[in-house]
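Visitor: can't give you the sequence, but here's the structure:
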C-alpha cells in the first residue's frame, strides 16, 4: 500500500532529544517534516498540519491563542516556519456568526485574511477551518494510500469500523471547506474519545493535545491499516491478475523514447510540456493487469490525486506480446483526440454558469501496457509529481479492489473541485511562466565553459537541460553544481562521444525518456589544434573533421529526427568560431572544420524551415576563461603563433578587437539564449559574431 517496500511499516522517527527544547510552533514544523518525509504518509504538497499555541499579541501584549496551519500551496515535507499561516483563534470562532450556509461557504475564505496574526503574509488555505474547529491542540490531515484505499471502497464506513472500531470515526464525502470544518467539530464533540476520522474518498484526520502524541497516533493508525491490508491481500492476485508480461527494462525505455516525443508534440499546443517516465514495480503490475483499463476508467478518488493527474488517464493501445511501435504511433493522434473530446464532454456536462473556461483537455497520465507510465506537465517537477500521485492512486485501487469495490469520486464532485473558483483564483495568482518553461535543451560539450554557461542561462529561463560531454568527471562536477542551484529534476547528463553514431542515438533516446523530447540543440563540443600545414598530420586533420564537422552532423541529424516527431519546431544553435569566417595562420584543420560547421548550418536551415526548425550560428572568438580547449596545447600554440607569452594572450586578443573587450562564456550563452528563445522566432540561417569586433569576420 505504498510507493515502495510494499508491506513495510512506518518507523517512528520522533527524537525526544531534538524535540525537548522546541516551542509549540517548532514542534509543529518538526512533526510536519517527519510526516512529509515518507510518501506512504502523504505525497508532495498533500495533506496539512496545525497546532494551536499561545502567543504574545503584538498589539495588546497579552497572550492569545493562535492557529498555526500549513499555508496555501505548501508541502509538509519541505515546509519551513514561514510556510505556516497564523490566525487568531478567537476571530476564527467569530466567523461562525457570519456563515450563511453551504451555498455560501466559499465566501468564508475571503474572511480568513481578517483573522491573520502578526501580519503574517502567508495565505491561509481552504483547509484552515478543518483544523481550526477540531477541539484539540494538534491536528494532522494526511493522504496515506492505505487509508485512502479504505476511504475509496464501496463500503468504506463498514471497513473503517471493522479495522479501527470506535477509535477512528468516519464521515461521508464532503468537499474541503467551511462546512466540513463544522462537521469535524461536531464529530469531535459527539465522540470525545475518538482519535481521528476517515473522510470518504479523501484521507485521514488525527488529533491530540500533544505534538508527539499526535504524530505517533498518525503513524499508528496508518500502520494498523497497512497491517490489515497485508492480511486481507496475502496470496491474492492484484487487479484481477496478470494479463500481459512486461518487457525487458531496455526494451521498455526504447519504446518510451519513441512514444514520448510523439505524445509531447500532440499535447504541447498551449505550452511546451515536459515528460516523465516511470516503470517501477507498482506501475508495471498495474499496466500489465487484467483489470487495468476498467479501473483506470473509473478515475481517481482523492482530490489531491485528480488535481494532479486529471480525473482519468489515457490507456495507450500497445500489445507487449506483439509489439508494433509503428502501429501505436499511427494510432496515437486519434487516441489523443478522443481523450480531448471526452474531456470536453465532461466539462460541458458538469460546468456551472460561473465555471472557469475549459482548461487544457489533454491527458496528463499515459499508461502503456507492458512498458510503464508516461506523464506530461508544464515542467519536469510537476510531471514527476503527477506520476507519483498516480502511483498513489494505483496503490489505492490495489487495496480497495482487493477487499471491496473501488469507487472513484463522482464525476460532478470531481469537476466541482477541479474547476472550483477558489482553485482557479490560485492558478491565476501563479507567476507567469519563464521564457523557456517546458523546453528541453541538449548541450554538447556541456562540461566546458561555454557549455555550462549556456546550460545555466537556459536553466534560469525554466528549461530542462541534458548535458553531454566525453569527459565524465568534468560532466559530473558541472551537473552537481547546476543541480544544486536548479534541482536535479531539470539537469540530466550523458557521457557521449559526438563522433559515435551509436552513442549519439543512445544519448538522444535517454534525453527523450528523461524529459519527453528535445526543443533546443546547442552543438558546442569541440577541440582546437594549431600547426603549419606541412606539420599537420592526416590524423590531426581527421580528428578536427570528425569532431567539428561529422560530430555536428550527427547530433543535428538526431535532433531533426526528434523535432520532426514532435512537430512543434525547434532551435539548433552551432557554436562555431570566428575562424570559420576569417582564416588564421597555422590552424588550417581547425579553421576548415569550423567553416564546414557554418555551411552545414546554412544547409540545415533550408531543410528545417518547413518544419519550424530554426538553425543559427554563434561565432565566438578568444573565449579563454573557463574554456577547456584553452587548457591544453592550444593556448601555447596560439601564443607562439602571435609571439606572445601565454599569460599575455587574453590581453592580446582584447586589444586586437575593435571594442577592446574580453569575450566570456556568459556572452556566448546570451547569444545562444537569443537563438533558443522566441526573441529570434523569425531568424534562421543567421550568424551572430560574439568576438568584440573583428573586421575579418564581418559577414558580407
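Guide: That came in fine, so what should we check first? These numbers come from a predicted model, not from an experiment. Residues are numbered from 1 along each chain as shown.
Visitor: going forward, measure contacts between C-alpha atoms and count neighbours the same way
Guide: Fine.
Visitor: check contacts around residue 77.
Guide: 32, 33, 34, 35, 36, 37, 44 (Cα atoms under 8 Å, 6 or more residues apart in numbering).
Visitor: That one sits in which helix or strand?
Guide: Residue 77 is part of no helix or strand, with elements assigned from DSSP states H and E.
Visitor: Now it: closest residue in space, sequence neighbours ignored.
Guide: Once flanking residues are discounted, residue 77 sits nearest to residue 36: 3.6 Å by Cα to Cα, 6 or more residues apart in numbering.
Visitor: Contact partners for that neighbour?
Guide: 42, 43, 44, 75, 76, 77, 78.
Visitor: go with 7 Å
Guide: 42, 76, 77 (Cα atoms under 7 Å, 6 or more residues apart in numbering).
Visitor: what about burial for the contacts of residue 77, which qualify?
Guide: With neighbours counted using 16 or more other Cα atoms under 10 Å, the contacts of residue 77 contain these buried positions: 32, 33, 34, 35, 36, 44.
Visitor: here comes the other one, which I'd like you to weigh against the first:
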C-alpha cells in the first residue's frame, strides 16, 4: 500500500525535505533525524520504547579500510530524544560472525557480553538486547516500534491470520519470543522464507519495518502503521460495543479531580510501604472508557502483552471497588476498606513470583501495584519518580488501546505469566537496574516550600530538586511564579515541579496548592514554611494593619499551611518533615521590631508545640533561624532595609557589611546557606531529630538557644 502524505490520519507525517537535504550523505545524522520524528508521535512508540538503526560504510581506524558499521539506539535510550552519543556502533561482520559461537537459546544471554567485541566506536553507548534483531537483517535502515495499532493485531488471538490477510503476505510473522540473539536469527529466517516482504510483525510484541534509505524506512513505517490503524477503525463496533459497552458513568471533571485529591495520598501511603513513591493521576478519556466498561473485570487482570508496556506497568493493575461519587472523607474507614485490596494484590504478586521464579532469579521486588484504576474517576500510577510514574500511565493507556483494538478484530491475548516473569526478572534487566545511579537523598519526597519563586524559598526549592525531590513552586505574584517555573523547567525538566499561586493568608489558596501537589505528585511530605514579610517601625509608628499583616502571614500562615499539610501526611501515614524558617529575631530583642520580632517568637513556639503533637505520627518539626539574608529576598522590600539602617544609624548600602561584622564568623549569609540547612535536616542523617532550632546567622551569641 502506498499512502500519500496528505492521506495520513492515524500517524503524523513530520518529514521536512529541506532539513533532510542538509543531512544528505550522513546516514547517521539521517538516522537520528528519522528517530526523533518517529519518537515525537506517541501513536508510533512511547518514551524509551522501540529502537532504530542504520548501516553505513566507515573507515576502520586500525586498517584504514572501508567497513560496514551498524549504528543503533543504545541500551536504555529514547528515540524521540536520541543524539549521536546515545547510539551504539558495531562492526556488522563481527556481529554476524557471533552465529559461529552461539550455543543455543539456553545460552543466549551470554551473547550480550560478546557484543562488546564488535564495538566500532569505543565511545558509543552500550549495545541493547535488540542489537542482533537489527544486525541479521540486511537493510540499511530499520525501525522497530511498538505502535498501539500494530500491537493490537499482534496481541489478537488470530493475529497471524489477520496480518497475512490485511497485508496480502507482504508483512511476515514471528511468534512471541523474548528479545535476544535467537529472535534475531528468527527474523532473518522469516525474511529468507518470505523474500520481498516489507516488514515483520512480532507476536504480542511490535513491528519491524525497513528501507534502503532513511526516508524509505520512515515512509514504510508510517504506511504500515496507518494501514493497521485504519483496519482497526473500520472494525470498531462490528462485534458490538467497545469493551462490552459502558457500565457506569464518569463523574464530571471537577468531581473527578476532587475524588483524586481525597484518595491519592491514601493510595500513595499504601504504595510506599517499601519505598516512598511519587504519583501521577490522569482522567484521560481512553482510561475512563476502559474503567467504566463491562469488560473491565475480564480484561484488567489479564495484564499487558508488549514487554515494553509490561515492564513499566507490572503484571496487572489494581482495580478499586469504590463507587465513583462516594464520600471519601472518613479516612479511617476508607483505609480499612482498601487494606484487604492491597494485601490481596501483594499476595497475588508474591504467588506470581514464587510460581514462576527460577533458581537464579533476582529477589522479589516491591509487591505493590504500579497502576491503580478507579472506575468513573481515572487512573493513578506510582513509581520511584514522577517521570517513571507518568510514563507508566502513558504505557497503560497504550495497553488499553491494544486491548480495544484486539477485542474489536478478534480476542485480546496477554503475555503468559511465565513469559512475563522471564522478562520482568530477566538477569539482563536486573543487571541494567543495578547499573542505575543510586537514589538521591530526597528521592521519592514531595516538597512544598512557601514563597519559592525567589530568594530563600527558591534556593531551598532548587536544593531539594537537586537532591531528588519534586517541588511545588508557589508565590503570591503570578508573573514571578511563572518566571520561576520556566527556570526550573530549563534546569530540571517538566517532571520535577508544579506551580500554584499561593497567598498563605487565604484558605482557598492553601487548599488549591495542596490539591495541586496531590494531583501532580500524589501527596506532600516535606513542608517549608518560608513565606514572610517584615515591617520595621517604632512602637509609635506601628499600625494595627501592620500588626495584623505580620501575624496573618507569619503566624497564621504557618499554622494554616501546617494544618493542611498534616492532614495529607496523616492520610499517607509515612511520616513527614516540616521546617519553619523563623529568624534570629525570635530570640534577640532589638529596636523598632515589636511586631516582626514577636511574630517570629510566636512562629518558633508554634514549631515546638507542633513538634510535641506530631511526633506520634512520625512528622518532624524543626526550625531554621536565619539572619540578614539580603540577596534576592523580598523581605528587604517595602521599607524594611531603610528601617533597619535607620535603627542602626547606618546607610542601606552598609547593611550587609554591618550584619557580617556583628557575627562571630564575620560572614554574609546567603539563600543557599539556608537551603543547605534545610537539606541537612531532611536529607536522612537527622531523621530522629525534631523540635530543634538550627541557627544560620554567622554566629550571633544573643541568639543562641542554649
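Guide: Received, thanks. What you see is a predicted model; the values in this text were computed from it and never measured.
Visitor: TM-score, when you put one on top of the other?
Guide: Taking TM-score structural alignment, normalised by the length of the first structure as the basis, the two superposed chains have a TM-score of 0.98; 694 aligned residues with a Cα RMSD of 1.2 Å.
Visitor: re the thing from before, out of the buried ones among the contacts of residue 77 of the first structure, who's nearest residue 346 of the first structure?
Guide: Closest to residue 346 of the first structure out of these is residue 44 (27.2 Å), distances taken as Cα to Cα.
Visitor: Go ahead and confirm residue 181 of the second structure touches residue 108.
Guide: Yes: the pair residue 181 of the second structure and residue 108 qualifies as a contact (Cα atoms under 7 Å) at a distance of 6.0 Å.
Visitor: for the first structure, what's the longest helix?
Guide: helix 325-350 (DSSP state H).
Visitor: buried residues in that one?
Guide: For helix 325-350 of the first structure, a neighbour-count test (16+ other Cα under 10 Å) marks 325, 328, 329, 332, 335, 336, 339, 340, 343, 344, 347, 350 as buried.
Visitor: of these, closest to residue 538 of the first structure?
Guide: Residue 538 of the first structure has its nearest neighbour among the buried residues of helix 325-350 of the first structure in residue 325, at 43.8 Å by Cα to Cα.
Visitor: Which residue is the nearest non-sequential neighbour of the closest one?
Guide: residue 255 (7.1 Å).
Visitor: ok, so what distance separates the equivalent of that neighbour over in the second structure from residue 265 of the second structure?
Guide: Residue 255 of the first structure maps onto residue 259 in the second structure, with residues paired by TM-score structural alignment. Distance of residue 259 of the second structure to residue 265 of the second structure, computed by Cα to Cα, to the nearest Å: 11 Å.
Visitor: Those two - which one has more neighbours?
Guide: More neighbours surround residue 265 than the other of residue 259 of the second structure and residue 265, with 26 against 20 (other Cα atoms under 10 Å).
Visitor: Helix or strand: which one has that one?
Guide: Using DSSP H and E, residue 265 of the second structure falls in helix 253-271.
Visitor: what about residue 541 of the second structure, distance to residue 410 of the second structure?
Guide: Per Cα to Cα, residue 541 of the second structure is found 82 Å from residue 410 of the second structure.
Visitor: no, scratch that, I was asking about residue 72 of the second structure
Guide: Taken as Cα to Cα, the span from residue 72 of the second structure to residue 410 of the second structure is 35 Å.
Visitor: Between these two, tell me which one has more neighbours.
Guide: A direct count of neighbours by other Cα under 10 Å for residue 72 of the second structure and residue 410 places residue 72 higher, at 31 against 18.
Visitor: Within the helices and strands, which one has the alignment partner in the first structure of that one?
Guide: Using TM-score structural alignment as the criterion, the counterpart of residue 72 of the second structure in the first structure is residue 69. For residue 69 of the first structure, the host element (DSSP H and E) is strand 63-70.
Visitor: Run through the residues that contact the equivalent of residue 343 of the first structure over in the second structure.
Guide: Counting by TM-score structural alignment, residue 343 of the first structure lines up with residue 349 in the second structure. Residues near residue 349 of the second structure by Cα under 7 Å, 6+ apart: residue 367.
Visitor: Repeat that for the one 4 residues further on.
Guide: Residues near residue 353 of the second structure by Cα under 7 Å, 6+ apart: residue 364.
Visitor: about what we covered before: helices or strands up against the strand holding residue 69 of the first structure?
Guide: strand 48-56, strand 84-88, helix 89-94 (3 or more Cα pairs under 7 Å, 6 or more residues apart in numbering; DSSP states H and E).
Visitor: Can you say which of these is packed in most?
Guide: Stretch with highest mean neighbour count among these: strand 84-88 (a mean of 26; mean count of other Cα atoms under 10 Å).
Visitor: Of all the helices and strands packed on strand 63-70 of the first structure, which one comes closest to residue 293 of the first structure?
Guide: strand 48-56 (32.3 Å).
Visitor: against the second structure, where does that closest one fall?
Guide: Strand 48-56 of the first structure corresponds to residues 51-59 in the second structure, going by TM-score structural alignment.
Visitor: Superposed on the first structure, what's the mean shift for that stretch?
Guide: Compared with the first structure after fitting, stretch 51-59 of the second structure has a mean deviation of 0.5 Å; criterion: mean Cα distance after the TM-score superposition for the first structure.
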